[in-house]
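*Asks:* missing the sequence, but the structure's below:
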C-alpha cells in the first residue's frame, strides 16, 4: 500500500517564513505569557540582535547551538536567533539531570550554549562559550536589529533533537528547515492562520513542541508560553480560558484524563490534537458529544519524520469503532506498508510502515551505520535517490484508504511455541465496551513458561457496579475472539496506565502481576 501527498514548490527556511509574518503583522501579538505580550516586530528585532552576537562567536553554517532555557519568550527568541545566524539549535530540557545534558553536549559538540545565569549551574563542565540571557542583557538591547542575509535553505539543518537509544546513549535526530515548513505552512490537515492561539505545552525536547511553536508563528498566530500548564486540570483550564486557546495538543494519556475529569475546560477550543499513543475511540466520542463544534485530530509521526507524517481528523457525528486510525499522509509525505523485502502488502494485511517525502530527517548525528539501517533507499519512488524511514511500526491499510497502527514490530513474543503480536491482543481487548485501555506484557523468561499479563483500565461505571464480574465478562468474551495461546492468563486492573513524559505507555512501570 502506498499513500502520498506531494507538496507544491520548495519550502523556505523557518526564519524566512517568520520574517514574512513580521512584515504582514508587525504589531500583532506573537508571544503571550501570564503577564507579557510581545509583538512579531519586537520578537524579530531581539532575535536579529542576538543572531549577530552569535555570528560574532563563530556560529554559522549548521553550527549546533545548545539552548538550556525554560519555555519562555527568551527561548523563542534564541531559537530564531540561531536559525537567522545559520546554525541549528539543540534544545535542552531544564529538568534533565546533569548527566543527560552532558551526554547531549558531548554528542553535538556544541561550541555555544545559550542559557540564563540561574540555569547555568545545571551544566557540568564543558568547553562551549556561554551566552547568558539575563534581564536587560546586551544581546537583546543593543546592536543592529535588521534581518540578516545569511544563506539558509530548506535542506539546511534546523535542529537536532535527542531521543532514547537502545544502547543507552541518546541519539540526535537531524531535522531540516523544509521538514518543519512543509508541516505547518498551508497544511491540508488543520486550520492555521492569524487569530489562532496555540499553547506550548510540551517539553522543548519533544518534537511536538515544534508544531506548537511554528504552527503559531509561521501563520500569524499567537504562541502562549505557560510553563507548568499541565500540572493540574485546574491550571490547564485556567490557561485555556485566560488566553483564549483555540488549538492545542495533548498526549493521549492527558487527553483521556481531561475527558474523564474535566472536559468542560476545553470549551472554546476549536481544534484538539492528541497522540503519543493511540487515543481511545470512546474518549473521542465523549469529547465530541460534549463539544460538538470541535475538530479532533489524531497525529502520528516519529521524530525522524518531523513531528507528524499522518493525521486522522474526526468531526461529529462519529461512531466509536476500535482504535482511532493514524489516518492519511500529510502534505509532502509518502506512506508505504511493506513486507520484509520492501514489497507492498495487500490492503488489510499487516506490514511495516515506511515513511518518505519532504518531512524526513537527514539522519542520526554521527551515526552513519544507524542512519543507513533506518533510512533505506526508496524502491518505489518515481525519481531515483529517494529514501524511506523504517518506523518499526506494524500497520494495516483499511478499506477506506486510511492507515491503522497495530503495534511495534519488536513486541513480538513467543508463547507455547506460537509467535504472538501483543498489539493484536491489546487492540482486540480495547474493542470490548467495558475496557477503556489496556496494556499486555509477557511475564517469564522462557517461551515454555511465559505468561501473558493484561493490565486493563475498566470503564469506571461498570467497575463500580461489580469489577470482578466485569473482568470475568471481558475474559470470557476475549476467549471467543482469540486463540487460547493469545488470551492472557493473568489480569490485573489499573485505574490508569503509567505513562512516560511523552505520553507513551511506560511498560517498565507496569506492576508485577503477582505483587500484593
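*Replies:* Now that the structure is in, tell me what you want to look at. Every value quoted in this text rests on a predicted model; they were computed, and no experiment measured them.
*Asks:* CA atoms for contacts and neighbours, from now on please.
*Replies:* Fine.
*Asks:* Can you name the next helix or strand after whatever helix or strand residue 405 lives in?
*Replies:* In the assignment (DSSP states H and E), residue 405 maps to strand 403-408. For strand 403-408, the succeeding helix or strand toward the C-terminus, using DSSP H and E, is strand 412-415.
*Asks:* Put this next to the first one:
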C-alpha cells in the first residue's frame, strides 16, 4: 500500500473532478451536481470554515438530513483540514450536545430546521440548506489546507455492546489508500451507486468516496425500499430480506453483518454479490464473492484479505498467542487501515488496540493491531470463516454455547430470515436459565424438533419465539 499511503480522502475526489468536471457526481431525487459543481460548493463550505479558524486538528459536527448538503458538508470539512463528526437528527438533543462537547467540536454545520435544538452549542454554526446559494456568497479559502495522511478524517460514534457511545478516530491514509485500490470492485466511471446507509455507519465513507474516486454517481436515498435505478447497491443483508431487489441491479455490496440464505434467495442470478468485511475501527479488510446458487454453509466465509497490505491473524482471546490454521480464535487486524482508537477512552483503546508481541521487531505503526472480538478460523482454502462474536459464547450448565452456530442453523430453515439466541429465566423458583431462540418473521413454522439434528443437546433451544419487528441501531443492524 506504500504507493497509495500519501493520499487523503478528498484528493481522490478532486483528482476526478479535474479529469471529468462535467460528469454527474451527486444526485438527490430530481436534483444533482456535476463534479465541477460539487467541487465549487464544497470549496465554499471550506472557505467559510477556514475563515472561522477551522483547520488541521479541528472537529466539525455535521447535522444534516439526507440530501446534497450532507455530502457537501463532509467534503467541505475535509477540504478545510478538519475531521467531520456525523450526528443523527433522531438522536436525543442532549446526546448530540454531549458528543459535540466530548469531541471538542469548534463548529457545527446544520440545517436551519435544527437551529433551536442546537441553540446551546457555543461554537460557530453554518446553516446549510442550499449549497448553491452558499457558493454564490462564500468564496473558497485563501489558501488550500495542507492535510497529511495520518491526520484524522472523521470521528464516528458507535454504541457497541455496552450501549455507551464511543468515538472512533479514523485517519485519511489507510482509508484513502484502500479506496484507491478497491473502488473498481464496486464501480467505475458512470456507475450509479446507492448511498442509503446511515452516515453514522462507517460504510458511508465507501458509499461516497468509492464512486467519487472513479467518476461514478452517488445516488443519495433514504432507504433501499424506495430507491431510484442504480447499478450498485450497498446495504446490510438483513435489509434485503425486506426489499424487492431489481433484476437490473449489477452488484450488491453486503457489509455490516453476515449474509443469510434468506437474503441471498431474493437476489437475481445476474447480480454479482460481494461481502466486504470491515468495522468502524478498521476499514475494509476481506472480500468474499458469493455464489447465489452456492452452498449455504459458505455464507459464513468472510473471504480472503483484500491484499497483502491487510495483515490478519487468529489469536487466543485470553493469552494473545497466535493459533494455527484451522483453530478457532479471535480475528486480529493490522496495517495502515487500523484507526487511531477511541477519543478520550484510553483504557478501552489500550485493550482493543495493542502492540502485537509477534511483531515486536516492527516499528510502532507496523506493530499496532486491533482485536475485533470476532471468532473466526482460517480454512484450508485460505478463507476466513466467521463464527460469531467472542462475547456471544454463552455458558449454560457448564457447557459453552456458540450462539452463531445455533443462529446459522435456524436461518438455514426455509422461511426464517433472522434469528437470535439468548439465555432467559426458565424456572424462576429454581433460578434456572434456558436457551431461547427468537426468529422472524413470526409466521415462520419453526419447532425445536425441526432443527435438533446436527446440534449437541446442550445447544438446542428450549423454546422458539416468533417476532416480526426487531429493535435496530441507527445503522440498521
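*Replies:* Arrived safely, thanks for sending. Being a predicted model, the structure only gives us computed values, none of them experimental.
*Asks:* Which residue of the second structure is paired with residue 91 of the first structure in the alignment?
*Replies:* Under the alignment by TM-score structural alignment, residue 91 of the first structure pairs with residue 86 in the second structure.
*Asks:* I'd like to know how far the residue nearest to its match when sequence neighbours are not counted sits from residue 11 of the second structure.
*Replies:* Setting aside the residues directly before and after it, residue 86 of the second structure is nearest to residue 62 in space (CA to CA, 6 or more residues apart in numbering), at 4.9 Å. Residue 62 of the second structure sits 20 Å away from residue 11 of the second structure, taking CA to CA, to the nearest Å as the criterion.
*Asks:* just residue 73 of the second structure next, same as before
*Replies:* 16 Å.
*Asks:* where does residue 429 of the first structure fall, helix, sheet strand or coil?
*Replies:* Under the three-state scheme (DSSP: H, G, I helix; E, B strand; the rest coil), residue 429 of the first structure adopts helix.
*Asks:* got the contact list for the equivalent of residue 256 of the second structure over in the first structure?
*Replies:* Following TM-score structural alignment, the counterpart assigned to residue 256 of the second structure within the first structure is residue 276. Residues in contact with residue 276 of the first structure (CA atoms under 8 Å, 6 or more residues apart in numbering) are 251, 252, 300, 502, 503, 504.
*Asks:* Redo these as a markdown table? Include neighbour count and distance to residue 130 of the first structure.
*Replies:* Compiled in a markdown table, the contacts of residue 276 of the first structure are given as follows (neighbours: other CA atoms under 10 Å; distance: CA to CA, whole Å):
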| residue | neighbour count | distance to residue 130 of the first structure |
| --- | --- | --- |
| 251 | 24 | 34 |
| 252 | 24 | 37 |
| 300 | 25 | 36 |
| 502 | 20 | 29 |
| 503 | 19 | 33 |
| 504 | 17 | 34 |
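*Asks:* Go ahead and report the secondary structure state at the match of residue 91 of the first structure.
*Replies:* Classification of residue 86 of the second structure using three-state DSSP returns strand.
*Asks:* the more surrounded of residue 73 and residue 11 of the second structure?
*Replies:* residue 73 (30 against 16; other CA atoms under 10 Å).
*Asks:* give the contact list for residue 200 of the first structure.
*Replies:* For residue 200 of the first structure, the contact set (CA under 8 Å, 6+ apart) comprises 71, 209, 212, 213, 223, 224, 225, 226.
*Asks:* ok, 7 Å please
*Replies:* Contacts for residue 200 of the first structure (CA atoms under 7 Å, 6 or more residues apart in numbering) come out as 209, 212, 213, 223, 224, 225, 226.
*Asks:* Export these to TSV and append columns for distance to residue 461 of the first structure, secondary structure and neighbour count.
*Replies:* What follows is those, written out as TSV (distance: CA to CA, whole Å; DSSP: H, G, I helix; E, B strand; the rest coil; neighbours: other CA atoms under 10 Å):
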residue	distance to residue 461 of the first structure	secondary structure	neighbour count
209	35	helix	19
212	35	helix	22
213	39	helix	23
223	38	strand	26
224	36	strand	28
225	37	strand	25
226	34	coil	20
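*Asks:* circling back: quick check: of the contacts of residue 276 of the first structure, which lies closest to residue 149 of the first structure?
*Replies:* Nearest to residue 149 of the first structure among the contacts of residue 276 of the first structure: residue 300, at 35.5 Å, using CA to CA.
*Asks:* Residue 180 of the first structure contacts residue 305, doesn't it?
*Replies:* No: taking CA atoms under 7 Å as the definition, residue 180 of the first structure is not a contact partner of residue 305, at 9.6 Å.
*Asks:* End to end on stretch 410-425 of the second structure, go ahead and measure it.
*Replies:* Start-to-end, stretch 410-425 of the second structure (CA to CA) is 21 Å.
*Asks:* Over to stretch 409-427 of the first structure?
*Replies:* 15 Å.
*Asks:* cool, stretch 18-35 of the first structure as well?
*Replies:* Stretch 18-35 of the first structure: ends 24 Å apart by CA to CA.
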